[in-house]
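**Student:** just a sequence and a predicted model for now, questions to come.
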Amino acid sequence: MEGCTDRDAFKARVPVVTYEDLRPEIERIANGDRSNIISSHPISDSGTSAGERKLMPTIEDELDRRQMLYSLLMPVMNLFVPGLDKGKGLYFLFIKSETKTPGGLPARPVLTSYYKSDHFKYRPFDAYQVYTSPTPAILCTDSFQSMYSQMLCGLLVRTEVLRVGAVFASGLLRAIRFLQLHWKELARDIETGTLSAKVVEPSIRAAVAEVLEPNPDLAAFVAAECAKDNWEGIITRMWPNTKYLDVIVTGAMAQYIPTLKFYSGGLPMACTMYASSECYFGLNLRPMCDPSEVTGFHNAAPQFRFVRRKNVLLSIDSDKTDEAELQAAVERAARLLAPYGASIVEYTSEADATTIPGHYVVYWELMLKDCREGLWPEAAVFERCCLEMEEALNSVYRQGRNGDAIGPLEIRVVRGGTFEEVMDYAISRGASINQYKAPRCVSFGPIIELLNSRVLSKHFSPACPKYGPPKK
C-alpha cells in the first residue's frame, strides 16, 4: 500500500470511525499517556462535545488552522455586504467553565479554548474584525458581568455597529432579553459615565472605563426606546446601521428564526461557515441566502445545509438530549407519582423557543388508580417531578440551566385521551395504524396546538439542577 494515492486505498487504510471506536485511545491521553497515540504532535487541550461531554484531543496547530479560516470569513461577507471594514461588530461571546482530565489536560468547550488562547487574546488588528466587546468581558465566566459589559459597550457605539451576532441564535435572543430586564441600569451608567457596582471584575472595569463617559442624550434615547411596549425591530432601533445578523440558524436553531425576524425588523441572517466542535469543514460562499438554498456544488466542492444533530431529540442551546435520555428522565420522575397511585400513560415533548431563554416542555397524560376527587397529586409534586427530570439530564443541559442559556423545564398535564386524539390526527394524515407510535418530540404546529388545547395544568422546575463548578 505504500505510495498509493488512489481513493480506495485511502479508504482502506483510513476507515470512517465513530467516537466509540477511538474512546480507549482518547481515555489513555486524558489519563496522562503522552506517547504518539493519535498524533505525533503534543496534545495541548481536550475539547468537548455532545450531551455528556466527549473529549476531543487538540493540538496547537489546530488553532492555527481555525484562525486561518476565521480570517477568510469577512472577505467573503464583504463581497455581499461591502464596507464592513468601516464599522464594528457587536457580538455577544462567552466562555464556559472548564475542568481538567486526570492527566492534567484542560477540558473545555472548543470555543472556550479559542477565546482563551493567544490566537484570540493577542490577535493582530483587522479592520474587518473589530468587536465592541472588550476581551476581558468575553473571558469572564460570570454571565451577568460579561453580558452587562458587552451590552453596555455595544450601546455606547450604537451608530458604528454594522453587524450584530452571537454563536447561536439562542445567545442573541438572550442578549435581547437581558436588555429588556436591565435597560434602566444601563441607561443610568451611560448618563453618569460610571459602571454599575454589580460589575466587580477589575479587568472589565478597567476596559470599560476606557470607553465610558457621561452621555445624557444617548441615555435618554436608550430609555425612551426600551420603555416602549412594542419591541418589534429593537435591534435596528438600537443599532440603526446593522446590515445583517451573524448567527447560526440551522438545525435546532431554526426554531428561533421568527423571533429574530421580529426583533430585527426582518434583517437577513448570515451563516458564514460549516463547522462543528469536532472540526471545521469550510466556508459558506453564499452566506446571505436561505439555509435551504445552500445545497449543491461550488465548482467541485459540495454545498450543504445542516438539518439536525444525529439522535438528538431536544436542544435549546448547546445541549443535546436524545430519546433514551428523555425516557430515563421521565421514568425517574414518574417514581414520585407512585405514592399517589398515579402513572404516566403517555408523554411527548417539545423545545419551546417562544420564551427567552427557551425551555423543555414535556406533556404528560396520567392515569389514577383511584379516581376519587382530591387524590390528584398537588402542584408541588409536579414541580418536584420537573426538577427530578432535570437532575437526570446530561451535564451540558444542567450547566445551561445553571447559567442563563436554558429556562426551567415545564410539565404540562393533559386530559385523558389526548394521545388517542394525537394518534387519530396522525392517521388522518396518512400514518399507518399498525406502525404508529407516539412521537417523543413534536414540532408540527397543529399537533402542538392540539396538545396545548388539552392542558389541565402547567408546572415548572422550582430550582436549578445540581451542577458543581470545577474545583480549583
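**Tutor:** Arrived safely, thanks for sending.
**Student:** CA only for contacts and neighbour counts going forward, please
**Tutor:** Noted.
**Student:** I'd assumed residue 347 was in a strand, is it?
**Tutor:** Yes - counting by DSSP: H, G, I helix; E, B strand; the rest coil, residue 347 falls inside a strand.
**Student:** so what's the residue count around the spatially closest residue to residue 191 that is not a sequence neighbour?
**Tutor:** Nearest residue to residue 191, sequence neighbours excluded (Cα to Cα, 6 or more residues apart in numbering): residue 216, at 4.4 Å. Neighbourhood size, residue 216 [other Cα atoms under 10 Å]: 16.
**Student:** contacting residues for residue 216?
**Tutor:** 190-192 (Cα atoms under 8 Å, 6 or more residues apart in numbering).
**Student:** now swap in residue 49 and tell me
**Tutor:** Applying Cα under 8 Å, 6+ apart, the residues near residue 49 are 55-56, 109, 277-278.
**Student:** what comes up buried for stretch 40-56?
**Tutor:** Residues of stretch 40-56 classed as buried by neighbour count (16 or more other Cα atoms under 10 Å): 43, 45-51, 54-56.
**Student:** ok, stretch 260-267 next?
**Tutor:** 260-261, 263-267.
**Student:** neighbours around residue 302, how many?
**Tutor:** Count around residue 302 with other Cα under 10 Å applied: 10.
**Student:** how close does it sit to residue 69?
**Tutor:** In this view, residue 302 and residue 69 are 17 Å apart by Cα to Cα, to the nearest Å.
**Student:** same deal with residue 220?
**Tutor:** 41 Å.
**Student:** for the residue nearest to residue 189 when sequence neighbours are not counted, give its distance to residue 186.
**Tutor:** Leaving aside its chain neighbours, residue 189 sits nearest to residue 195 (5.5 Å; criterion: Cα to Cα, 6+ apart). Taking Cα to Cα as the measure, residue 195 falls 9 Å from residue 186.
**Student:** got another one to weigh against that:
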Amino acid sequence: MSLCSDLTEKLDEEILEDLTSNVKQIQDNVLEEILTLNANTEYLRRFLHGSSSKELFKKNVPVVTYEDVKPFIDRVTNGEPSDIISGNPITGFLLSSGTSGGKQKMFPRNNKYLENIKFIFYYRSLVISKHIDGLEHGKGMVFNFCTSENTTPSGLPSSAASTSFFKSDYFKNRPSYWHWSYTSPDEVILCSDTKQTLYCHLLCGLVQRDDVVKVGAAFVTILVRAINLLENSWKEICTNIRFGHLSEWITDISCRDSVSKILGEPNPELADLIENECNNKSWEGIVPRLWPKAKFIECIATGQMAQHIPTLEFYSNKLPLISSSYVSSETMFGINMSPLCKPENVSYTFLPNLSYFEFLLVDAGDKTEIVDLVDVKLGCYYEPLVTNHSGLHRYKMGDILLVTGFYNNAPQFRFVRRGNLTLSIHLEITTDEDLLNAVTDAKMVLESSNLMLMDFTSYADISTTPGHYVLYWELKAKYRNDIVEIDKNVLVECCYVVEESLNNSYRVYRSKGGLIGALEIRLVQQGTFDALMEFFITQGASSTQYKTPICIKSTEALVILEENVHACFFTDKSLSFNFSS
C-alpha cells in the first residue's frame, strides 16, 4: 500500500473515531441543519412556524407512519414543488422492497441520501480491511443490480435505492481507493435484465476466479439465487469459457461488449477445471472450491434473512459471513464494527452524521417515552424514529432494535424483528423472530436426513376450528440430482419441534381448551418460492431487494403456494407448557 493510501486511511480512522466519540454534538448539528433547511416547508411550518428550535421540534412535531406522510409525498410525485416537504430539491424517489409490509412505499430523496450511501460503502470497507488482510490486492465478485426506473408524473425517477446509487455520478465517478475492484464491469451492474446481470456476474467472476477475495451481494437471498443459477447454468458457462464466446441470449449490447472483453480468448483449461468441480455429486463448499482465494462473504443476513444462513454455509464451507451495514430506503443507519462476529451476534454502530435519530421505547406501557441516540439504555428495546434531509420527520420505522453495547459513545443495535406481529390465532403473539428461531430449531431435525430447507413462509389458517399455524416449506436434496425423499416421521417431528420452540402463551392455548389446532407443515414443489417472488415483483416489489415474507397476507400469493402443495404433516404429540409463566 502506498504512503498516500496509508495517510488517507489514517485520516479516515480518525474521522470514524470522531464520529463515534462526539455523538451528541453531531446529532444536534444534524438536527439544526435539517430544521434550518426545512422549517419553512409546508409540512413543518404547521408545527414550527419557521423556527429551527430543537425544543419546539420535540414538543410539536408528531411521530408519524407512512400513511401520515404519503399524501404529501404523493403531491410532490404528481408535480407540486419540492418545498411541500423538503428545503432542497427532490431529485427522485426511492422504492421500498414491498415485501415486509405487503405494499411498496415511495420515499423522496435528494443528493444527501446518495452521499450517505457512498459514505457507508467506503467506511464499511475500511472496517473490514482492518480485520482481513490482503484485500487491496484482489477483487470482489459482487452481485450488484439495477432495476428499471419508473418516472413519476412530475418527471422524476423512482427506483430501488441501489439503482439510484449505481446510476448516479457518485458511483460512476467513484475514486479507485474507496472500495475494492469488482470482477464485473459497470455495464453488467447497469443492465436492467436481472437474469442477464446474474449470469454475467457469475461468468466474469469465474473467468477471474484467481483474483476473487470477496463474494458479496446486498442480501443473502441474492447469493442463494446466484448459486441456484450456477447449478442450472454451469455447463453453458463452461461452454462460453471454453470457446471464448458469450451466449447469444445475452442481448444487452453494453453488457455483451464489456463481458466479451473480459471473457477473452478460448480457455479450455479453465472450463475443464470448473466442469470438474461442478460435476461433483455434492455442492458442499462449492464457493471456496471455485473461488479458492475468497476470504469472506459480505451480505445482509440478519432479521428474516437469517433463515438462509445454513444454506449459504453449506455452499461456502462456512466462510466468514459479514453483515456489514444497516441501511434502508429511509436512511443509512450504521455499520458493523466487529465484522467477523457470528451472524447471530451482529450489531450495528449507529453513525450520528447520517440522519437525526430518536428512539421509542418498546413495551413502555401507557407511557410514550422517546429518547435521543445518546440516551438509549443497554439491554432495552427501541423502535427508531428517523428525521432525514429529504422530508421525513420523526418517521416511525417499524423495526425493533436491541441496544447491545457502545462503540466509544455511539450505541450499537441488534436488529430483532419488524414491529408488526407475524401470526396470531387466539390471544398469543408470534413475531417473525419467534418463528425464525423455532424453524431454526426444526432444521436440526432435518440434519438427520439428506434434505435442506431452502425457504419458508407461514399463514394463520382460521378456516378450520380451531385455527392453526401453517408453514409452507420448500425442501431440496443436499446432493445433486437426488430425489427429495420424504420421511413422514422426520417431518412430523419438525412440526413438534417448531411448536415446542414457540413462546409459552402459544403452547398454553395450543395444549388446553382447543383454542389453537396442531401446527401443520405443507411441503411445496421446488421452484414454488421462485414463483412467489415473481408474483410479488409483478405487484411492484423490487427484484434486487426481495425478501420472502415471513407471513403471507396476500390471497393471491396464498393461491400460488396452495397450488404447489404436495404433502402435509401435523404435530402428533402433546406440548409442554407452564401456566405460571
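**Tutor:** Sure, I can see it. Since this is a predicted model, take the numbers as computed values, not measurements.
**Student:** picking up where we left off before, so what corresponds to the residue nearest to residue 191 of the first structure in the second structure?
**Tutor:** When the second structure is aligned by TM-score structural alignment, the residue opposite residue 216 of the first structure is residue 268.
**Student:** residues in contact with the closest residue to residue 581 of the second structure other than its chain neighbours?
**Tutor:** Closest residue in space to residue 581 of the second structure, ignoring its immediate chain neighbours: residue 504 at 7.1 Å, by Cα to Cα, 6+ apart. By Cα under 8 Å, 6+ apart, the residues touching residue 504 of the second structure are 577-578, 581.
**Student:** one more: residue 362 of the first structure?
**Tutor:** Residue 362 of the first structure sits in contact with 347-350, 409-412, where contact means Cα under 8 Å, 6+ apart.
**Student:** run the last query once more with 7 Å
**Tutor:** Residue 362 of the first structure makes contacts with 347-350, 410-412, as judged by Cα atoms under 7 Å, 6 or more residues apart in numbering.
**Student:** check the secondary structure at it for me.
**Tutor:** Assignment for residue 362 of the first structure (three-state DSSP): strand.
**Student:** could you do the one 5 residues further on as well?
**Tutor:** Here residue 367 of the first structure is strand, with the state taken from three-state DSSP.
**Student:** returning to that earlier point: now check the second structure for the residue matching the residue nearest to residue 189 of the first structure.
**Tutor:** Matched across to the second structure, residue 195 of the first structure falls on residue 246, judged by TM-score structural alignment.
**Student:** and its match, that one's in a strand?
**Tutor:** No - under three-state DSSP, residue 246 of the second structure sits outside any strand and is assigned coil.
**Student:** that one against residue 260, yeah?
**Tutor:** Yes - under the criterion of Cα atoms under 7 Å, residue 246 of the second structure makes contact with residue 260 at 6.4 Å.
**Student:** and those two? which has more neighbours close in?
**Tutor:** Comparing residue 246 of the second structure with residue 260 by other Cα under 10 Å, the one with more neighbours is residue 246, at 21 against 18.
**Student:** where's the more buried one relative to residue 175 of the second structure, distance?
**Tutor:** Distance of residue 246 of the second structure to residue 175 of the second structure, given as Cα to Cα: 30 Å.
**Student:** do residue 457 of the second structure as well
**Tutor:** 42 Å.
**Student:** more crowded one of those two?
**Tutor:** Higher neighbour count among residue 457 of the second structure and residue 175: residue 457, with 18 against 9, using other Cα under 10 Å.
**Student:** wasn't the more buried one part of a strand?
**Tutor:** Yes - read with three-state DSSP, residue 457 of the second structure is one of the residues of a strand.
**Student:** ok, it touching residue 471?
**Tutor:** Yes - the pair residue 457 of the second structure / residue 471 is scored as a contact, 5.9 Å apart, by Cα under 7 Å.
**Student:** what about the strands in the stretch 401-550 of the second structure?
**Tutor:** For the stretch 401-550 of the second structure, strands defined by DSSP state E, counting those that start in this stretch occupy the ranges 410-418, 451-461, 468-477, 520-524.
**Student:** which ones are touching the alignment partner in the first structure of residue 416 of the second structure?
**Tutor:** Residue 416 of the second structure maps onto residue 307 in the first structure, with residues paired by TM-score structural alignment. For residue 307 of the first structure, the contact set (Cα under 7 Å, 6+ apart) comprises 250-251.
**Student:** between the contacts of residue 504 of the second structure, which sits nearest residue 439 of the second structure?
**Tutor:** residue 577 (18.9 Å; Cα to Cα).
**Student:** in a strand, the closest one, correct?
**Tutor:** No - in this structure, residue 577 of the second structure is coil, not part of a strand, as judged by three-state DSSP.
**Student:** show me what it aligns to in the first structure.
**Tutor:** Under TM-score structural alignment, residue 577 of the second structure pairs with residue 429 in the first structure.
**Student:** residue 228 of the second structure too?
**Tutor:** Match for residue 228 of the second structure (TM-score structural alignment): residue 177.
**Student:** number of nearby residues for its match?
**Tutor:** If you count neighbours by other Cα under 10 Å, residue 177 of the first structure ends up with 14.
**Student:** quick one: the residue lying closest to it once chain neighbours are set aside from residue 412 of the first structure, how far?
**Tutor:** Leaving aside its sequence neighbours, residue 177 of the first structure sits nearest to residue 356 (Cα to Cα, 6+ apart; 6.5 Å). In this view, residue 356 of the first structure and residue 412 of the first structure are 18 Å apart by Cα to Cα.
**Student:** quick one, what contacts residue 454 of the second structure?
**Tutor:** 311, 474-476.
**Student:** can we see that at 8 Å?
**Tutor:** 308, 311, 473-476.
**Student:** check residue 135 of the second structure too.
**Tutor:** 129, 180, 213-214.
**Student:** quick one: contacts of stretch 239-251 of the second structure?
**Tutor:** For stretch 239-251 of the second structure, the external contacting residues (Cα under 8 Å, 6+ apart) are 196, 207, 236, 256, 259-260, 263-271.
**Student:** for it, buried residues please.
**Tutor:** Under the neighbour-count criterion of 16+ other Cα under 10 Å, stretch 239-251 of the second structure has 239-242, 244-246, 250 buried.
**Student:** what about the residue in the first structure that residue 112 of the second structure lines up against, distance to residue 42 of the first structure?
**Tutor:** Alignment note (TM-score structural alignment): residue 112 of the second structure maps to residue 61 of the first structure. Per Cα to Cα, residue 61 of the first structure is found 10 Å from residue 42 of the first structure.
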